[in-house]
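In: A predicted structure for the sequence below; I have some questions about it.
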Amino acid sequence: MTHTAPVRPEGVDPARPAIRLDAAAIHVAVLDDHVVVRYGVEILVRQSPALRWSGSAATSGELFQLLSGGPCHVLVLDYELSPTEIDGWSLVKILRARFPHVRILVYTSHVEASAELLMRQAGAHGFVSKSGGLSELLHVIELVGAGELYFSAALSAMSTPAPGFAQLTPRETEVLRCCLQGMNMTDIARKFVRSVKTVSSQKRTAYRKLGIDSDYELLKLYAAPGTKRP
């Protein structure tokens, strides 16, 4: 389901100290496998007096090197890279663990509510659509850099996930995680080097264990209060 609710700031993140825009420039980096996007973000950052350019990466490996070599306050990240790359949820989790000082802004063309919820619960600090234009992106970078969280209004009504996922196998869990990120069966099969038939079977088995029949029900279950995150 495509999420079209207007995006708004959600408040100051209590886990991170605010970065004052009038006290220090915000260093920004970008991870995206499209060179046009990387170039566009670089131009945007270089034109803003409040921001400083830290660099760009096309792969997670390049990103880890970049973040290890210089300052970065805000990382603009497209969570869906090539099929051979680590999945977005795992990437955000790794980044939060290895680079806790970096605030993560997901910048993507996939704006499903399930993907936004998943990225937030992985530890991202903001989520914005590529369809919103560069002026919106600039505004959100500055907000996230100043210590705020930025998610859709609809997402603020959702809580953390609920029981049931613990009974799934690791492979069933990773298939559902990719479904929540908006990936189709062909993409998931290619990513994990399995057949589409195998991946579809794992999804059906997981749905049966969870007592659900659709992707919409999966999102509702994942967002239900008290759910234990897979």
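Out: That came through fine.

In: Only C-alpha atoms from now on, for both contacts and neighbour counts.
Out: Will do.

In: Just give me how far whichever strand or helix holds Arg208 sits from the chain centre.
Out: Element membership of Arg208 [criterion: DSSP states H and E] is helix 196-210. What separates the centre of helix 196-210 from the centre of its chain is 24 Å, taken as C-alpha atoms, centre = their mean, to the nearest Å.

In: residues making contact with that helix?
Out: 164-165, 167-168, 171-173, 175-176, 185-186, 188-189, 213-214, 218 (C-alpha atoms under 8 Å, 6 or more residues apart in numbering).

In: 7 Å instead?
Out: Residues from elsewhere that reach helix 196-210 (C-alpha atoms under 7 Å, 6 or more residues apart in numbering): 164, 168, 172, 175-176, 185-186, 189, 213.

In: what helix or strand is the residue nearest the centre of the chain on?
Out: When C-alpha atoms, centre = their mean is applied to the chain, the residue found nearest the centroid is Met119 (3.7 Å). Using DSSP H and E, Met119 falls within helix 113-122.

In: Presented hereafter is structure B, for comparison with structure A:
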Amino acid sequence: MFSPQRPLPRANVIVADDHPVVALGVCQMLEGVEHIHLVAAAVTISELFEALAQVHCDVLICDYSFEDDSEPDGTLLLKRIRRLYPDLKIILLTGHDDVVIMQMAVEIGVSGFLSKSSRDFSSLPAVITRVLQGEKYLDPETSKVLVQHMMTNNLTSQSLTTAQLTARELEVLRMFSRGMSVTDIAQHTNRSVKTISTQKKKAMLKLGVMNDIELLKAFNQMYATLQ
């Protein structure tokens, strides 16, 4: 069990997860922890930004995917948070255990990465402590996936994004793979249909596919090889 090297001031923490049961469970886990002050819990992206605007937050424990939310999630959400609150420490709480998301989250500036399936999940208070002390945290299961991938494929952390897809292209493909149309994605991300269509076409070109069926197959294979 990790023990802090020096006493820490009480930290304001916000929890954001689109599954109310998960949000409640995390909140209960943090209750009674001496140096943690839980100031808000949100189950939608709009609730999250309302909370961030109303109270000071030191650490945000945030899900990666808000499946039915009308606002952009994933890396677009993380970049928005980082842009508006550059000093906020983010612990990404996610069920997505793949190195593409991991790499992009690290590049955006996430301080911690904790998988919902990790055996380390119960040590979240200690993870918060480590992050507050300036450490970066990657849970053991996720770290193992990353190391195995790099050793198997002889890759460095700079070359994990297959076909050099941009963050926006990956987001478009992720939403498209969930059954969203170009129009749906445009509405969800507050961008034009033309922009989304262009990003999708660029991704298709990079992946060397000619139609939607091939695109979905290539996208699924790409993620399968990265796990």
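Out: Received, thanks. Being a predicted model, the structure only gives us computed values, none of them experimental.

In: Which two of the contacts of helix 196-210 of the first structure have the greatest separation?
Out: Largest separation among these by C-alpha to C-alpha: Gly164 and Thr186, giving 25.8 Å.

In: With neighbour numbers in mind, choose between those two.
Out: Taking neighbours as other C-alpha atoms under 10 Å, Gly164 of the first structure and Thr186 compare with Gly164 leading, 17 against 14.

In: show me the contacts for the more buried one.
Out: Applying C-alpha under 7 Å, 6+ apart, the residues contacting Gly164 of the first structure are Leu210.

In: and the gap between Ala97 of the first structure and Ala124 of the first structure?
Out: Distance, Ala97 of the first structure to Ala124 of the first structure, by C-alpha to C-alpha, to the nearest Å: 12 Å.

In: And for Val175 of the first structure?
Out: In terms of C-alpha to C-alpha, Val175 of the first structure sits 21 Å off from Ala124 of the first structure.

In: Then Phe165 of the first structure?
Out: Separation of Phe165 of the first structure from Ala124 of the first structure (C-alpha to C-alpha): 22 Å.

In: Mind checking which of these two has more residues around it?
Out: Set Phe165 of the first structure next to Ala124 and count neighbours by other C-alpha under 10 Å: Ala124 wins out with 26 against 20.

In: In the second structure, what residue corresponds to that one?
Out: Residue pairing (TM-score structural alignment): Ala124 of the first structure is matched to Val110 of the second structure.

In: can you give me the strands in the first structure?
Out: In the first structure, the strands defined using DSSP state E lie at 7-12, 26-31, 51-57, 74-77, 103-108, 126-129, 148-152.

In: Ok, which of the ones you listed comes nearest Phe64 of the first structure?
Out: It's strand 51-57; of these, that one is closest to Phe64 of the first structure (C-alpha to C-alpha) at 8.9 Å.

In: which residues of the second structure does the closest one align to?
Out: Going by TM-score structural alignment: strand 51-57 of the first structure matches residues 36-42.

In: what's the mean gap between that stretch and the aligned bit of the first structure?
Out: For stretch 36-42 of the second structure, the mean deviation from the first structure after alignment is 1.0 Å (mean C-alpha distance after the TM-score superposition for the first structure).

In: ok, back up a step: just the buried positions in the helix holding Arg208 of the first structure, please.
Out: 196, 199-200, 202-204, 206-207, 210 (16 or more other C-alpha atoms under 10 Å).

In: for stretch 67-78 of the second structure, same thing?
Out: Buried residues in stretch 67-78 of the second structure, counting neighbours by 16+ other C-alpha under 10 Å, are found at 71-78.
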